[in-house]
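Q: Sequence first, then the predicted structure, then my questions.
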Amino acid sequence: MYLSNLSYVSEPALDSLTLAVSIEIQKKITVTMATTQQQHGTPPFISGQEIKGLLSYEDLIPTVERSLITYSTKKSEFCQPMRTKVDSGSTGLLLTMPCYSAPDSALACKLVTVFPGNTDLPSHQGIVTLFDPESGSLQALMDAEEITCMRTAAASAVASRHLAHPQSRTLALLGSGAQAFSHFEAIATLFAIECIRVHSRNPEKRAALVEKIMLSAKFKPDVMKVEDCESAKAAVDQADIVCTVTSSRDPVLRADWLPRLCHVNAVGACRPDQRELDESVTSAAFLVADSRESASSESGDVIVNKATVHAELGELIAHPERFREARASRGGLTVFKSLGLGIEDAATARLVWDLRMKE
């Protein structure tokens, strides 16, 4: 009998009892080796495709909502410094976003590039590293593009739940990239959307997005329709929820195009010199951000427009009574300025890992 060679079980002379014992010993050795490899070997890389298969917005939206509340109201329970930003000139950014969140039992860091001008490559590329918060051991590397895409859309869905009219039926998407599609799927998870209007400057990408939406599991052909709009003004006409998910440096949305009751998720402009929203929008709206600190230092929609952030989203969720008067005084227009938080990435990465370990 040669236990060092796991493919070899016994000599022919072994009786059946000895053979059974040998097989059990070999099984235990195999399991031990696999466990040791998992604990001390190369950590797994979880691809974007695997993340898509593991995550659902039904799971992710409440996870992101909890992380937003923690960020704004439970400062002693997490540690997240401002992200480090390296500007590569006029083409893009390199960001590092570390975070520890005790409620999520998550210790993670995202390393991501943002290159809005990419045509054949994604605008966001990178990795999320997930560590064991007890030992510091590296547990996994994950595709940052998919995590960023889904947690950003989930945050907008959370904002829409607390700021948009609950009977919202018409969704306008300004932009035709990955974020536009993820925002449709996330918001359709919470709202009975009937009409989706799409506009971007590129007609081919616009048509591709329309087709992709119609193939989504979230699309219900018996009650939903998708409209390809040639202008942003036409897309947002009578829209209940508007998502600006563009790479534009200049405003793509004006207040006089919007109905009186409307909610806007402003996602695309993440630099001080970029704007998606005209000053008329931010001056008229009840403006909420994921982070006041980030909005005041990184968002052209806030900095250039000299806009006032009335609340952080986590504050609004936890203490809505504090903001009723300010919200009522701004009429029916609300805006969520999303820049993204490390705690959202950490919580999402932990959720992905936990779901993977259950399989």
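A: Right, received. Where do you want to start?
Q: use CA for all of it now, contacts and neighbours both
A: Will do.
Q: could you list every residue that touches the residue positioned nearest the centre of the chain?
A: Centroid check for the chain by C-alpha atoms, centre = their mean gives Arg151 as the closest residue, at 1.7 Å. Residues near Arg151 by C-alpha atoms under 8 Å, 6 or more residues apart in numbering: 60-61, 64, 344-345, 348.
Q: Most widely separated two among those residues?
A: Across the contacts of Arg151, no pair lies farther apart than Ile61 and Asp345, at 12.6 Å, counting by C-alpha to C-alpha.
Q: the more surrounded of these two?
A: Using other C-alpha atoms under 10 Å as the criterion, Ile61 and Asp345 rank with Asp345 on top: 30 against 25.
Q: just the helices in the protein please.
A: Using DSSP state H, the helices assigned to the chain run over residues 16-40, 48-54, 57-73, 144-163, 178-190, 203-215, 232-236, 279-284, 292-298, 300-303, 313-318, 324-329, 342-358.
Q: quick one: which of those is nearest Met97?
A: Of the helices of the chain, nearest to Met97 by C-alpha to C-alpha is helix 342-358, at 5.2 Å.
Q: Off-centre distance for that closest one?
A: 12 Å (C-alpha atoms, centre = their mean, to the nearest Å).
Q: got it, and stretch 127-142?
A: Distance, centroid of stretch 127-142 to centroid of chain: 19 Å (C-alpha atoms, centre = their mean).
Q: now stretch 64-76
A: On C-alpha atoms, centre = their mean, the centre of stretch 64-76 falls 16 Å from the chain's centre.
Q: Let me see the contact set for the closest residue to Leu111 other than its chain neighbours.
A: Nearest residue to Leu111, sequence neighbours excluded (C-alpha to C-alpha, 6 or more residues apart in numbering): Thr96, at 4.7 Å. By C-alpha under 8 Å, 6+ apart, the contact set of Thr96 is 83-85, 109-112.
Q: now His40: how far from Ile46?
A: Distance, His40 to Ile46, by C-alpha to C-alpha, to the nearest Å: 17 Å.
Q: higher neighbour count, the two?
A: Here His40 and Ile46 are compared on neighbour count by other C-alpha under 10 Å; more neighbours surround Ile46, at 19 against 12.
Q: Take this one as well and set it beside the first:
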Amino acid sequence: MHFLKDKEIQEVYKIHHAIEDVRLVLNDHRNDELVEANRIVLPASASSSMLYMPCISTKQKVSIIKTVSIFPENADLPTTQGNILVSNLEDGRHIASMEASYLTRLRTGAMTAIATDKLARKNSTVLGVIGTGRMAFEQVLGVLEVRDIKKIILFNRTRSKAEKFKEDLEAFGVESGIEVADDVNRVVTGSDILNCATQSKTPVFDGSELKKGTHINGVGSFTPEMIEMDMETIRRAEQIYLDDMDGAMEEAGEIIKAVEEGVISWDDIKGTLADIFDKGFLRHSEDEITLYKCVGAGYFDLAVANGVMKIKNLK
């Protein structure tokens, strides 16, 4: 069995690889060539969670199960840590065990890229980021792959974390101008695209402050109790797309709450990534607000894990 650490994977597998591999697995999903189960989320404490995500691709003849620990109070360790076990469906061999913290962030960034490409205004130049934990980094990279971003505005409740995030982006080679804001409304009112990546149980910004034409990527919350976007944001969104319908109906706290309160119905959801990844531009006007909500699913992890196997030529 091969054992791959995050650093080894990061050296060879980048955001553009992940975008292409996510598109491949979305095609498998559309063609009913996946066998999957809903993600299992178990509380480990009041603030931490354990996640288990299995998936099989009958087309690619590969199986994965991902285990993720989410411990937001970690100071010296990553808040999100994961492992993916990859198995060969030709003979049942367990081929590889790979660290999955980077891959989890990367596949989510790839998904954000696909949604942003279809929904954000083509002339978008300002990206706002609310929440600067590790999950947020690859979301920025995803947006940079599909839009010519000139300025990035960062906000975190702890300013020093946003400052460190700025330094990390600059060290990575991001050339956009980067500003750290003290007021979340500065981010909301000044952004063409807004990435929200928190695990908050209460809304982290005021949806009434969103300017016309904003596209929002909500990628932080992943349980019914987590609600990082308010009901005004959901109400104002003229197009709402999800990464995975089954997962969202179980785990997308904001969308579940909006349906329960009659703000929207499930029929108002326009579709999922599998419906739009190979479609044309979906925005109807420069002024409409669009929203992409992500909770994750095992087949996205299969996409990047198998992508690493191919690029490393592991069998």
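A: Structure's in. What do you need? Quick caveat, the model's predicted, so the values are computed rather than measured.
Q: still contacting in the second structure, which of the contacts of Arg151 of the first structure?
A: Here those are checked against the second structure with both residues aligned by TM-score structural alignment, their matches' C-alpha atoms under 8 Å, and the contacts held in both are 60-61, 64, 344-345, 348.
Q: possible to save the residues you listed as a markdown table with distance to Asp256 of the first structure?
A: Shown next, in a markdown table, are those (distance: C-alpha to C-alpha, whole Å):
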| residue | distance to Asp256 of the first structure |
| --- | --- |
| Leu60 | 34 |
| Ile61 | 31 |
| Val64 | 32 |
| Glu344 | 33 |
| Asp345 | 35 |
| Thr348 | 37 |
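Q: So what's the residue count around the counterpart of Leu127 of the second structure in the first structure?
A: Here Leu127 of the second structure is matched to Leu171 in the first structure, going by TM-score structural alignment. Neighbours of Leu171 of the first structure under the rule other C-alpha under 10 Å: 28.
Q: Leu171 of the first structure: what's it in contact with?
A: So Leu171 of the first structure contacts 184, 193, 195-197, 239-243 (C-alpha under 8 Å, 6+ apart).
Q: re earlier: can you tell me the residue that sits opposite the residue nearest to Leu111 of the first structure in the second structure?
A: Match for Thr96 of the first structure (TM-score structural alignment): Tyr52.
Q: Now the residue mapped onto Ala255 of the first structure from the second structure: closest residue in space, sequence neighbours ignored.
A: Under the alignment (TM-score structural alignment), Ala255 of the first structure pairs with Gly207 in the second structure. Spatial nearest neighbour of Gly207 of the second structure, chain neighbours left out: Thr233 (4.3 Å); criterion: C-alpha to C-alpha, 6+ apart.
Q: roughly how far apart are that neighbour and Glu209 of the second structure?
A: 9 Å.
Q: who's more crowded, the two?
A: Comparing Thr233 of the second structure with Glu209 by other C-alpha under 10 Å, the one with more neighbours is Thr233, at 22 against 15.
Q: Surely that one is in contact with Val204?
A: No. If you go by C-alpha atoms under 8 Å, Thr233 of the second structure and Val204 don't touch, sitting 11.1 Å apart.
Q: Run the chain-centre distance for the helix or strand harbouring Glu238 of the second structure.
A: Element membership of Glu238 of the second structure, judged by DSSP states H and E, is strand 237-242. Computed by C-alpha atoms, centre = their mean, the chain-centroid distance of strand 237-242 of the second structure equals 15 Å.
Q: same question, stretch 66-83 of the first structure
A: On C-alpha atoms, centre = their mean, the centre of stretch 66-83 of the first structure falls 16 Å from that of its chain.
Q: quick one: terminal-to-terminal distance for that stretch?
A: Start-to-end, stretch 66-83 of the first structure (C-alpha to C-alpha) is 20 Å.
Q: residues of that stretch that come out buried?
A: Residues of stretch 66-83 of the first structure classed as buried by neighbour count (16 or more other C-alpha atoms under 10 Å): 66-73, 78, 80, 83.
Q: Of those residues, which pair is most distant in space?
A: Distances among the buried residues of stretch 66-83 of the first structure were taken as C-alpha to C-alpha; the most separated pair is Arg66 and Arg83, at 20.4 Å.
Q: Against Ser57 of the second structure, how distant is the counterpart of Ala349 of the first structure in the second structure?
A: Matched by TM-score structural alignment, Ala349 of the first structure corresponds to Ala305 in the second structure. From Ala305 of the second structure over to Ser57 of the second structure the distance is 12 Å, taken as C-alpha to C-alpha.
Q: In terms of neighbours, single out the busier of the two.
A: Set Ala305 of the second structure next to Ser57 and count neighbours by other C-alpha under 10 Å: Ala305 wins out with 29 against 21.
Q: which residue lines up with Arg151 of the first structure in the second structure?
A: By TM-score structural alignment, Arg151 of the first structure lines up with Arg107.
Q: what's the answer for Lys52 of the first structure, then?
A: Using TM-score structural alignment, Lys52 of the first structure pairs with Gln10 in the second structure.
Q: show me the contacts for that match.
A: Gln10 of the second structure is in contact with Tyr102, counting by C-alpha under 8 Å, 6+ apart.
Q: Neighbours of Met135 of the second structure, how many?
A: 23.
Q: what's the answer for Glu24 of the first structure, then?
A: By other C-alpha under 10 Å, the burial measure for Glu24 of the first structure, its neighbour count, is 11.
Q: May I see the buried residues of stretch 33-42 of the first structure?
A: Buried residues in stretch 33-42 of the first structure (16+ other C-alpha under 10 Å): none.
Q: Correction: the previous question concerned stretch 213-222 of the first structure.
A: Buried, per 16+ other C-alpha under 10 Å, within stretch 213-222 of the first structure: 213-214, 219-220.
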